[in-house]
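# The sequence and its predicted three-dimensional model are supplied below.
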Amino acid sequence: MMLNDAPLFALASPDNAMEILPNSPDGLNITVKTDITDNLPVIEVSAGNLHNIVDQAEKTLSQSGRHFQASGLLATVQTCPTSGETAIVPVSQPSLMRDLSRLAAWKRFDKRKDAFVAIDPPEKYVRILFASTDYKHLPILRGIARQPYLRPDFSLVTEAGYDAETARYGVFNAAEYTVPANPTMDNAKSALAVLSEVIEECAFDAECDRAAALAAMLTAATRPSLRTAPAFLINAHVQGSGKSFLARLIASLSTPQSVPATAFTNDSDEMRKLLIALLLKSPAVINFDDMSGDIVPSETLKAVITEAFICGRLLGVSKDVICSTCALILFSGNNIEAIKDMARRVLCIQLDPRCETPTAREFKRPNIEMELQGNRAKYVTAALTIIRAWIVSGRQGVNCTPLASFSEWTELCRKPLIWLGMADPAQRFYEQLKSDPAAELLGRVLLGWKNQFGTSPTLVRDVVIWASQTGRTSDFADALMEAAEKQGTIDPRKLGCWLKKHAGRIFDGMKFIKHGDSRDRVEWKLQIEPSLSVAPVLTVIDQPPAEFSSNETVDPLAALDAMEGF
């Protein structure tokens, strides 16, 4: 039976919901009576019993199978009748009043009648429950899964409805997905061929871009299982190269519904409000389509990509919410790039049709998008088969340079493709780190400093004097001007701040360090670190060495992770 053939919450019956509820906290002996006529639990209202009444109301909600606590709010899972998309929806206070009146028989003792009489839920108790910051009975809901997904132990959740271990709600028809219990490498290769057919006619610039697109498809299929995952930028040189088309193909492995485009904003405060509002609903995909400018970092956007949860204040509600960041994030645009801190968070997929008019191209399978959407379970199953085959194989034989913040993604979405003979999907990451404008400027200053001053401690004032006497005829002087220009000259104070900001950051085996502790006389020194490099290291071996351990692998990006500018 398809999800749309029945009410949404038929997947989670009250009986099933009761099985996963926590026991009442110690010290609370809450007995929910039952109204014989309506077969509803009875909540008796009396003075001096506020805390028990609110607890009974919460327990009644928890037994419905459709009420949860999500991001610190009371919430339900609902399907939009217009788009068909299923989302987590915070419950409003009026809706809570209605639900409590429907789920329980509220009664108050009437002395004149010497009996209990029916009443509506008193607003006082509804308001207190709505504004609570601590729910003792409602099950926690961290997100929605739109296809089978992996638990932390790599077992596959194949049943729809609420899963207590992962705190996710599955909205899918389990019968459509037939992932082998113990797939082999041959099964994985066949599954890879199925996915590769979908993107066969996409105009990738290089094989690493094709591998990155496949990694994005694996990410889309298994995003509920990953704490963090990189965002993906689909980049091209000209309109009509197929950026939005590829984004839709990738997104189809996350959700059966079409994904609306979201407008990107460079305003940090607006980006924070936007992302919190979106993530509260547990979207499958956030798609910043057809961007006109570079991907500029903001604190919230950076955290959404590299953290499992973010905290913020919800507009219109005096509550701080904690949102799961479990969503696939896509960007697309022409000749744009992820700059500064975003360079290590966004993996580029470069398209290049190598023709003057890409929109005039003819395709052998022009309806591939409809084929994918019409048989989505087939392609999601293929993606999950690849990942499961890699897990069943023992996850050995592939050693690649780790990526800071994305170890799970490397294990489940990157290594399986390398294992099957694909190029490293993360290759563009290292190219981006080298081509980042901030990193390039640091490299120019480091190289010029090395050639002019070597490794001797040097005052900022002396550097500025040298650059002024040179008359800006060297690349080093030009780089200093870019770093610390003020009214057409190199400003010593600004250059000192720039050096402080980039101190300790290694580029091409060099870094700046402060020399001495005097406040009146600050010197800077270039230090050589030949043992560190950010060049990618990729090895595919038949058997791992006995001493190999992923915990012992040197991660050059992890050192950069804590430094400013990345």
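On my side now, so go ahead. Numbers count the residues shown, from 1 in each chain.
# Please count neighbours and contacts with C-alpha atoms only from this point.
Fine.
# I'd like the distance from stretch 2-18 to the chain centre, please.
28 Å (C-alpha atoms, centre = their mean, to the nearest Å).
# repeat for stretch 357-372
On C-alpha atoms, centre = their mean, the centre of stretch 357-372 falls 30 Å from that of its chain.
# Can you mark which positions in it are buried?
358, 368-369, 372 (16 or more other C-alpha atoms under 10 Å).
# so where do the strands sit in the stretch 301-450 of the chain?
Residue ranges of the strands in the stretch 301-450 of the chain, as given by DSSP state E, counting those that start in this stretch, are 309-313, 320-324, 328-334, 346-350, 398-400.
# elements contacting the last one?
What that stands for is strand 398-400. With contacts defined as 3 or more C-alpha pairs under 8 Å, 6 or more residues apart in numbering; DSSP states H and E, strand 398-400 has these neighbours: helix 415-419, strand 538-540.
# ranking those by burial, who's on top?
Among those, helix 415-419 has the highest mean neighbour count (mean count of other C-alpha atoms under 10 Å), at a mean of 23.
# Spell out the secondary structure type for the residue with the largest distance to the centre of the chain.
Most distant residue from the mean C-alpha position of the chain: residue 112, 60.1 Å away (C-alpha atoms, centre = their mean). Counting by DSSP: H, G, I helix; E, B strand; the rest coil, the backbone at residue 112 sits in coil.
# how much space between it and residue 266?
As judged by C-alpha to C-alpha, to the nearest Å, residue 112 and residue 266 stand 66 Å apart.
# For the stretch 301-450 of the chain, which segments are assigned as helices?
Secondary structure of the stretch 301-450 of the chain (DSSP state H, counting those that start in this stretch): helices at 368-374, 376-392, 407-409, 415-419, 427-435, 437-453.
# Those helices: which one's closest to residue 310?
helix 407-409 (18.7 Å; C-alpha to C-alpha).
# which parts of the closest one are buried?
Buried residues in helix 407-409, counted by 16+ other C-alpha under 10 Å: 407, 409.
# Give me the contacts around that helix.
219, 226-230 (C-alpha atoms under 8 Å, 6 or more residues apart in numbering).
# any chance of those in TSV, plus distance to residue 556 and secondary structure?
Shown next, in TSV, are those (distance: C-alpha to C-alpha, whole Å; DSSP: H, G, I helix; E, B strand; the rest coil):
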residue	distance to residue 556	secondary structure
219	24	helix
226	22	coil
227	21	coil
228	19	coil
229	19	coil
230	18	coil
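# okay, now residue 181: neighbour count?
12 (other C-alpha atoms under 10 Å).
# Second structure follows, compare the two:
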Amino acid sequence: MSNLLNNTANAKPIDASAIRITPKNNTAPDTDRPEKGGEGGVPAVSNAEFLAVLFGKLNDDELVAICGKAGDPQQGGWNPASISELAARCPSDRNNYFNCSTFNPTESGTLSAKAANFCRYHLIVLDDVGTKVPLEKVAHVEPTYAIETSPGNFQYGYVLATPITDMGKMTLLQNACADAGLTDNGAKGAARWMRLPNAINGKPKYHDADGKAFRCRLTKWNPDKCFSEEQLFADFNLAPPSPPSVSPLRKHRKSSRHTIEVSHDVFVQKPSENPIVSALKANGLHKRYLGDGRHEITCPWLDEHTDQIDSGTVYFEPTDSYPMGGFRCQHSHGDQQTVKNLLSKFDINEQAATHRSEIRIVPGAIDQVQKAAEFILSETGKVFQSGGAIMFLRKNPSTGDVTTEMGNDATITTALARNAIWTQISKQDKKGSRCDPPVRLVQMLLKANDYTYPPVLNAIARQPYYHPDNGKLILGPGYDQSSGIFGAFEEVPSDISNATREDAQVALKTLTNLLSEFHFESETDRSAAVSAMLTATVRPSLPLAPAFLTTAPDSGVGKSYLNKVIVGFAGGEPARASFPKTSEEATKSVLSLLLTAPAAIEYDDMDTSFMPHGVLNRMLTSETITDRVLGVSKTVTVRTQTFVIASGINVEPERDMLRRVITIRLAARTEDGIGRSFSGNPAEDVRTKRATMIAAVLTIIEAWKNAGQPKSDVASIASYGDDWADYCRHPLIWLGLPDPAQRLFDQVDQDSQGAALGQMLESWYKIFGSKAVTVRQLVRYAFENEDSLFADALQEFPMHDAKGINPSKFGWLLKKQAKRVVGGYRLLEDRADGRKGWRVEKVVKVVTPPSPPLPAPAEVPV
């Protein structure tokens, strides 16, 4: 922005003429000279002139973000650029956008249009006016501008007289407009893109008969009109603002306070505003809130600055590292003036500067102290209750993934000490003395099973999610109290609420392109892989969902890599684990994994069948699992809203898992025996273009919903016939894909061949006894004795081709059925004539006396 602004003052207007204009060419109209004027008497306004009016005067280093996208704007991600690149990035034959907010530069000095870098909110734009929003709802308030962005669909912009610096206030205004039905719910957030007037709408559905894109039109232009927040609330008769939902992992100023029902003798609540901030405001020294607890201020020692330049001074609120906050001035006295000097200037004591509530440990009031402690934990925004335990949200500094950690002595004690002042009161010392959180109190919190103040956490969503009760798409991050879901994601562009079948087909192509180099055994398997992507994306919204298993006849065909692509849709980092070999091992590992609320659990390179361990069965068909935590004398209930996927060579689900696992089969290696190679990098594409991929998934689901939720005439799956089928099965069948659940039905059908398997094993034993034989010996016997019971039994299995019994398929069948007991016989792998072979053994049933009855359960008080 240095080439646009004169940085010698704190605020300068954008000069439209200073924005470089590229020479006009023969293929596209010049960005600064609109191809046509607006509607009626609306003048022709260039994009540069348009932005100069919208953003008025900017502060030093305040960045305006623009973006230009060629062709279909639904493809590809968002690549923001500074306004200085307007001409090069936004010729009028592109989809051109600007951001309603301005942004502070990153630490490296670059532009990143994310909420974390929010600077100021300059205008509110009402989207979908004329379609979703009736024109009569807004006609009485003349906007600063209106742009027709698609046939009969408009964006109405209202420039704010004073840009909003508090993200909470911005959210209040946006929510009030959305709640009043004045705009699309997707048009919210700190990083929200809106269209420029000189541009196209390249979505294919808006092309004319000649295939030309719709051209946006400026239909209203009132450059002198601007509005205060109060004026907008009054003019549109908006409801009084309610507190916004704020992400607890981001430190924003709170606009409201929770209440606590605890005696004032025990709990002294901190003031609603930091006392230093209040003092700065009272003395006219506070300029603006910068976000993340930072405030730009006028230095109290301005008279010591060279030429009394009023810039470069910041106060930041208390943090774990700086319990009293901090003061930084870039001028010569910066090393001498500290936060303690600031306190002295305003006569604020150090305890008040920490801006913490006080808990007073009064004899005989331990229950009140416990309530106060719970309240303090809940106020951090990082502590929740789940399944009878205190849970902390933890953000991995290297991956950015948010998971949960069950509270323990150390974490609870530390949180209480950091977030409150603790005072021990006694009969001898009425005023009290500073102390640490009592050990007894911490143990009470650990042993409790329910809590008054910490909010309930049901799931963590790493992308926009559907409300489990009403199916509403939740686009905002942070904690949603009604669903108990915490959204650990940035706001994403959303233009999907009106998604059509054509939009869904484009979105489906985006997903299937990721699979183009994988060789599936059938199109049903490809459909199952797409369904896995949808399941991974919306798993936090689903009470139940099947697991997925990727398998192939040999190595080197991309099983693990396909799973990596799919797991990318779940977000975060998957919990990778070895598949448990015993039920006891399964119980311990599954509970410990689910305690962290991972986005996905991945069992890679399994060397055993997908065994139906009891806890795994419950994880896939029950919303919760209750068990005792290893090493802790406490029973907890964990949620199972985690995506589960596995892989292995010739691995199959067994028994109860047949109805809980959808298998994805990849084809064998190439004929020369070389494993698959990939020219592209779909896993990296999912990681770097994740917003686009998630939008593709949600577009498919939204389009299916908008079409009336058509459901195909396919068999229902007992545990997965509702939400999972609605989000991850029926939309794909509607788009023409095979039923992604077909493999599950095939597995169940094949299991019904148990009688034929029993007949085969019985006749086999009568012929060969317990002697080991090769597959070729078995095939030869069946060929030479085609009228035998053994040959008849083999006819029941799908392993025949034009030449008769296929040895490879026969071997695969035997491997799948190994160790299974049917009709008193068991099939075992062995050696025969120096080669891999098989034998059948007769199982002797051991009769054991019944176990003594269990004692009656103890009475549990209600």
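Good, I have the coordinates. As the structure is a computational prediction, the values presented were derived from the model and not from experiment.
# Now the TM-score, please.
The TM-score (TM-score structural alignment, normalised by the length of the first structure) is 0.75; 462 aligned residues with a C-alpha RMSD of 3.2 Å.
# Just the buried ones from the contacts of helix 407-409 of the first structure?
Buried members of those, scored by 16+ other C-alpha under 10 Å, are 219, 226-230.
# Export the strands of the stretch 301-450 of the first structure to JSON lines and append columns for distance to residue 298 of the first structure.
Putting these into JSON lines (distance: least, C-alpha to C-alpha, whole Å) gives the following:
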{"stretch": "strand 309-313", "distance to residue 298 of the first structure": "13"}
{"stretch": "strand 320-324", "distance to residue 298 of the first structure": "17"}
{"stretch": "strand 328-334", "distance to residue 298 of the first structure": "15"}
{"stretch": "strand 346-350", "distance to residue 298 of the first structure": "13"}
{"stretch": "strand 398-400", "distance to residue 298 of the first structure": "29"}
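# could these go into JSON lines alongside distance to residue 389 of the first structure and mean neighbour count?
Output for those, formatted as JSON lines (distance: least, C-alpha to C-alpha, whole Å; neighbours: other C-alpha atoms under 10 Å):
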{"stretch": "strand 309-313", "distance to residue 389 of the first structure": "29", "mean neighbour count": "17"}
{"stretch": "strand 320-324", "distance to residue 389 of the first structure": "28", "mean neighbour count": "21"}
{"stretch": "strand 328-334", "distance to residue 389 of the first structure": "23", "mean neighbour count": "25"}
{"stretch": "strand 346-350", "distance to residue 389 of the first structure": "25", "mean neighbour count": "27"}
{"stretch": "strand 398-400", "distance to residue 389 of the first structure": "14", "mean neighbour count": "19"}
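# Show me the one of the ones you listed that comes nearest residue 83 of the first structure.
Residue 83 of the first structure sits nearest to strand 328-334 of all those, at 18.7 Å, using C-alpha to C-alpha.
# So which other helices or strands are in contact with that closest one?
Applying 3+ C-alpha pairs under 8 Å, 6+ apart, one finds that strand 328-334 of the first structure makes contact with strand 231-236, helix 243-251, strand 285-291.
# which residues of the second structure does that strand align to?
Per the alignment by TM-score structural alignment, strand 328-334 of the first structure matches residues 643-649 in the second structure.
# What is the burial count for residue 631 of the second structure?
Per other C-alpha under 10 Å, the neighbour tally for residue 631 of the second structure reads 6.
# Just tell me what it corresponds to in the first structure.
Using TM-score structural alignment, residue 631 of the second structure sits opposite residue 316 in the first structure.
# What of residue 406 of the second structure?
The alignment partner of residue 406 of the second structure in the first structure, by TM-score structural alignment, is residue 90.
# any chance you could map the strands in the stretch 51-200 of the second structure?
For the stretch 51-200 of the second structure, strands defined by DSSP E, counting those that start in this stretch occupy the ranges 57-59, 63-69, 81-82, 95-103, 118-129, 145-150, 153-164, 193-195, 200-201.
# against the first structure, where does the last one fall?
Strand 200-201 of the second structure falls opposite no residue of the first structure when the two are matched by TM-score structural alignment.
# likewise the third one?
Counting by TM-score structural alignment, strand 81-82 of the second structure lines up with no residues of the first structure.
# Identify the residue nearest the aligned residue in the first structure for residue 704 of the second structure in space, chain neighbours excluded?
Counting by TM-score structural alignment, residue 704 of the second structure corresponds to residue 390 in the first structure. Leaving out its chain neighbours, the residue that sits closest to residue 390 of the first structure by C-alpha to C-alpha, 6 or more residues apart in numbering is residue 416, at 5.7 Å.
# how near is the equivalent of the one you found over in the second structure to residue 701 of the second structure?
Under the alignment (TM-score structural alignment), residue 416 of the first structure pairs with residue 731 of the second structure. According to C-alpha to C-alpha, residue 731 of the second structure stands 6 Å off from residue 701 of the second structure.
# before we move on, the earlier item: correct me, but the match of residue 416 of the first structure touches residue 706?
No: using C-alpha atoms under 8 Å as the test, residue 731 of the second structure is too far from residue 706 to be in contact (11.1 Å).
# residues in contact with residue 672 of the second structure?
Contacts of residue 672 of the second structure (C-alpha under 8 Å, 6+ apart): none.
# And it, how far from residue 521 of the second structure?
18 Å.
# same check, this time on residue 742 of the second structure
For residue 742 of the second structure, the distance to residue 521 of the second structure - C-alpha to C-alpha - is 13 Å.
# quick one on the thing from earlier: the residue farthest from the centre of the first structure and residue 120 of the first structure: what is the separation?
Residue 112 of the first structure is 19 Å from residue 120 of the first structure, by C-alpha to C-alpha.
# was I right about residue 355 of the second structure contacting residue 275?
Yes: in this structure residue 355 of the second structure lies within contact range of residue 275 using C-alpha under 8 Å: 7.2 Å.
# Between these two, which has more neighbouring residues?
Neighbour count, other C-alpha under 10 Å: between residue 355 of the second structure and residue 275, residue 355 has more, with 24 against 19.
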